[in-house]
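Peer 1: Okay, here's the prediction I keep looking at, along with the sequence it came from:
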Amino acid sequence: MPAFLTLELVVIATSFVDSHCHLDRLNLDAHDGDFAAMMAATAQARISHMLCIGVDLETFPQVQALAEQYDNVFASVGVHPLYKESREPVVEELIERGAHPKVVAIGETGLDYFYAKEEREWQQRYFIAHIQAARETGLPLVVHTRGAKEDTLALLREHGRGEVRGVLHCFTEDLDMARQAIELGFYISISGIVTFRNAQALRETVRQLPLERLLIETDSPWLAPVPFRGKPNEPRYVVQVAECVAALQGISVDALAAATTNNFFSLFNKAQA
């Protein structure tokens, strides 16, 4: 087979996974309000699978419904650390909802002291409930952490008891935190922030992270990568995140796509490729 045909086949075969997005909250103006059109554009951009993240218990049914409707969409169940108005997560409820065949993770949960540093008590209480549910179900934990390095790691160690794995999503903390999380069995997920002009420190961190523990995400509808910054984000833009991370890692986009896709299904092993 001619070399140029081989290359073309490789490119066509390459696909990406958006490991963290909020499909139930997307701005669909670019698609005339048509969710199916957005999904078609996502497929055309070679995004093979998506993990739709729950942020509160009240809207979780919509997240679950999307996962039920689309074979290539999975769901998580949890309460975001800035969603205090949500009903408090109870371990038993998280376990029950996590038993659904399309629910592959517990979270989004964690600690955010950047925006809510005075509300640590309830954030920690909610976080512990999620850690316990992840330990009991064996499902990976999706962790949001900002400005809370010491407490995040300490609670994972104390309540995870070495039995909880997961991902620090939309990672913006330092290399030391990433390495400690990896030692605990966690992956590090990189969002469009890595493309921002003021994210040089994050780019230096990404250069030093092991490829076998990296994931990519959009966190859409927020944090659209360059050149779409300032516009509504959506899963198809995970390609731009992949391009930036691949350049930082010194590998091809194809290799980055293959590695992060493999990492996704290794971590979220309840999901089916």
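Peer 2: Perfect, thanks for sending it. Numbers count the residues shown, from 1 in each chain.

Peer 1: CA only for contacts and neighbour counts going forward, please
Peer 2: OK.

Peer 1: Pull the contacting residues for the closest residue to residue 167 other than its chain neighbours.
Peer 2: Here the nearest residue to residue 167 in space, its sequence neighbours aside, is residue 187; by CA to CA, 6 or more residues apart in numbering that works out to 4.5 Å. Neighbouring residues of residue 187 by CA atoms under 8 Å, 6 or more residues apart in numbering: 166, 167, 168, 181, 213, 214, 215.

Peer 1: In three-state terms, label the spatially closest residue to the fifth one that is not a sequence neighbour for me.
Peer 2: Counting by CA to CA, 6+ apart, residue 187 is the residue found nearest to residue 213 once chain neighbours are left out, at 4.8 Å. Assigned state for residue 187: strand (three-state reduction, DSSP: H, G, I helix; E, B strand; the rest coil).

Peer 1: From residue 174, how far off is residue 187?
Peer 2: Using CA to CA, to the nearest Å, one gets 14 Å for the distance from residue 187 to residue 174.

Peer 1: ditto for residue 120
Peer 2: Taken as CA to CA, the spacing of residue 120 relative to residue 174 amounts to 21 Å.

Peer 1: do residue 14 as well
Peer 2: Separation of residue 14 from residue 174 (CA to CA) stands at 30 Å.

Peer 1: which one of those two has more residues nearby?
Peer 2: residue 14 (17 against 14; other CA atoms under 10 Å).

Peer 1: thought residue 213 was touching residue 188?
Peer 2: Yes - Residue 213 lies in contact with residue 188 (CA atoms under 8 Å); the separation is 6.2 Å.

Peer 1: who touches both of the two?
Peer 2: Taking CA under 8 Å, 6+ apart as the criterion, residue 213 and residue 188 both touch residue 182.

Peer 1: which of those two has more neighbours?
Peer 2: Taking residue 213 and residue 188 together and counting by other CA under 10 Å, residue 188 has the greater number of neighbours (25 against 19).

Peer 1: which residues touch that one?
Peer 2: Remark: with contacts taken as CA under 8 Å, 6+ apart, residue 188 is in contact with 167, 168, 169, 170, 171, 178, 182, 213, 214, 215.

Peer 1: how many neighbours does the last one have?
Peer 2: Looking back up the chat, that one is residue 215. By the measure other CA under 10 Å, the count of residues near residue 215 is 30.

Peer 1: Would you double-check that it falls in a strand?
Peer 2: Yes - when three-state DSSP is applied, residue 215 is found to be in a strand.

Peer 1: ok, it touching residue 258?
Peer 2: No - in this structure, residue 215 is not within contact of residue 258 by CA under 8 Å, at 10.7 Å.

Peer 1: quick one: the residue nearest to residue 167 from residue 164, how far?
Peer 2: Between residue 187 and residue 164 the distance is 12 Å, computed by CA to CA.

Peer 1: cool, and residue 20?
Peer 2: If you measure residue 20 against residue 164 using CA to CA, the figure is 19 Å.

Peer 1: Pasting the second one now:
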Amino acid sequence: MSVTELQLIDTHCHLDLPVFDPDRAAVLAAAHAIGVETLVVPAIEQAGWSRVLAQRATATAARPACRVALGLHPLYLPPLAEAEATLAALQSLLAAERPVAIGEIGLDFHRGDADRAYQLALFEAQLVLAREARLPVLLHVRKAHEEVLAALARIGGVGGIAHAFSGSLQQAARYLDRGFRLGFGGMLTFARSTRLRRLARALPVDALVLETDAPDMTVAAHRGERNSPAYLDQVLAALAEVRDESPQMLAAHTTANARAVLAL
């Protein structure tokens, strides 16, 4: 099977960002050429919702399909005074546009000055919207896996993808128990990512989905450069290496996993 016969899904790619404006069509064509059939474009803030929706398109002979997720990233939340109105606008847009997921949402406690209570309040509010709309979520989790897992338990009834997963094997099992898949991207291609590579090897294949997070978190071969969905085959190759399994088998499984969790 040649690389062009692979069917891959990039479950997390910020194709809407202005850094892609000069050559977005070429990026999509390059992604299609290495087997990307679908990519999911998540929003990070209200100002970007219309920009994300503008990327939505069906597949053609020269480009993959683009699907979208709408939400509020924990580092790009609206001011407190605007929170209620922003959540109401999100709820209306979910009904009108019916994205494949709510995202990118979650908790980011990496910075010491993070307003944890406010992040948690808006995260849980978006989980409620997801449960009511019967949509999965795309999770951003940094230094907050226990808090995210606790929130998921409180709200209940929500699955999805834990993007750029880097938690423990025990935390991974708890996400899987809640119907989540775990996203692996460019960091897997770095030999120094020993802990992440051990985790990717230990997990059941049904847990795994592929992502790039382009333009960020690029692969080792393009260190210091803009990331691209056209590098997803390099993530697949790294996953095949660490698991000692065929790229073709892993492509089939990760694509099936993404289709199942996102109802693609």
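Peer 2: Right, received. Where do you want to start? Fair warning: this is a prediction, and the values are worked out from it, not measured in the lab.

Peer 1: And the TM-score between them?
Peer 2: The TM-score (TM-score structural alignment, normalised by the length of the second structure) is 0.91; 257 aligned residues with a CA RMSD of 2.0 Å.

Peer 1: on that earlier part again, now the two most distant members of the contacts of residue 187 of the first structure.
Peer 2: Pairwise distances among the contacts of residue 187 of the first structure were taken by CA to CA; the largest, 13.8 Å, belongs to 181 and 215.

Peer 1: Would you mind finding the match for residue 169 of the second structure in the first structure?
Peer 2: In the first structure, residue 169 of the second structure lines up with residue 175, judged by TM-score structural alignment.

Peer 1: residues near that match, how many?
Peer 2: Here the count is done by other CA under 10 Å, and residue 175 of the first structure has 17 residues near it.

Peer 1: so where do the helices sit in the stretch 1-150 of the first structure?
Peer 2: 3-13, 35-44, 60-69, 91-98, 113-116, 120-137, 149-160 (DSSP state H, counting those that start in this stretch).

Peer 1: let me redo that: the stretch 151-264 of the second structure
Peer 2: Under the criterion DSSP H, counting those that start in this stretch, the stretch 151-264 of the second structure carries helices at the ranges 169-177, 194-202, 232-243, 247-262.

Peer 1: most neighbours per residue, which of the ones you listed?
Peer 2: Relative to the other members of these, helix 232-243 carries the highest mean neighbour count by mean count of other CA atoms under 10 Å, namely a mean of 21.

Peer 1: In the first structure, what stretch matches that one?
Peer 2: The counterpart of helix 232-243 of the second structure in the first structure, using TM-score structural alignment, spans residues 238-249.

Peer 1: post-alignment, the matching stretch versus the second structure, mean distance?
Peer 2: If you overlay the two and look at stretch 238-249 of the first structure, the average distance to its match in the second structure is 1.2 Å (mean CA distance after the TM-score superposition for the first structure).

Peer 1: And the contacts of that stretch?
Peer 2: For stretch 238-249 of the first structure, contacts defined as CA under 8 Å, 6+ apart pick out 16-18, 45, 190-192, 194-195, 203, 206-208, 211, 216-218, 225-226, 252-253, 255-257.

Peer 1: that older thread, need the counterpart of the residue nearest to residue 167 of the first structure in the second structure.
Peer 2: Under the pairing rule here (TM-score structural alignment), the equivalent of residue 187 of the first structure within the second structure is residue 181.

Peer 1: Likewise for residue 135 of the first structure?
Peer 2: Looks like residue 135 of the first structure aligns to residue 131 there (TM-score structural alignment).

Peer 1: How about residue 152 of the first structure?
Peer 2: Using TM-score structural alignment, residue 152 of the first structure sits opposite residue 148 in the second structure.

Peer 1: I'd assumed residue 142 was in contact with that match.
Peer 2: No - in this structure, residue 148 of the second structure sits apart from residue 142 without contact. The criterion is CA under 8 Å, and the distance is 9.6 Å.

Peer 1: hang on, isn't residue 164 of the first structure packed against residue 140?
Peer 2: Yes - contact status for residue 164 of the first structure versus residue 140: in contact at 6.7 Å, counting by CA under 8 Å.

Peer 1: For these two, indicate the residue with more neighbours.
Peer 2: Higher neighbour count among residue 164 of the first structure and residue 140: residue 140, with 26 against 23, using other CA under 10 Å.

Peer 1: correct me, but the more buried one touches residue 166?
Peer 2: Yes - in this structure, residue 140 of the first structure is within contact of residue 166 by CA under 8 Å, at 4.3 Å.

Peer 1: shared neighbours of these two, anything?
Peer 2: Listed as contacting both residue 140 of the first structure and residue 166 by CA under 8 Å, 6+ apart are residue 267.

Peer 1: how about JSON lines for the helices of the stretch 151-264 of the second structure, with distance to residue 46 of the second structure added?
Peer 2: JSON lines is the format used below for the helices of the stretch 151-264 of the second structure (distance: least, CA to CA, whole Å):
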{"stretch": "helix 169-177", "distance to residue 46 of the second structure": "27"}
{"stretch": "helix 194-202", "distance to residue 46 of the second structure": "32"}
{"stretch": "helix 232-243", "distance to residue 46 of the second structure": "28"}
{"stretch": "helix 247-262", "distance to residue 46 of the second structure": "22"}
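
Peer 1: Minimum distance to residue 20 of the second structure: which of the ones you listed has it?
Peer 2: Smallest distance to residue 20 of the second structure across these (CA to CA): 16.6 Å, for helix 232-243.

Peer 1: close enough to count as contact, the match of residue 135 of the first structure and residue 152?
Peer 2: No - with the criterion set as CA under 8 Å, residue 131 of the second structure and residue 152 do not qualify as a contacting pair; they are 10.5 Å apart.

Peer 1: Return every residue with contacts to both of those two.
Peer 2: By the contact definition CA under 8 Å, 6+ apart, residue 131 of the second structure and residue 152 are jointly contacted by residue 158.

Peer 1: Residue 136 is in contact with residue 91 of the first structure, correct?
Peer 2: No - taking CA under 8 Å as the definition, residue 91 of the first structure is not a contact partner of residue 136, at 9.1 Å.

Peer 1: Now for these two: what residues contact both?
Peer 2: Taking CA under 8 Å, 6+ apart as the contact criterion, residue 91 of the first structure and residue 136 have no common neighbours.

Peer 1: Nice, that's everything, thank you.
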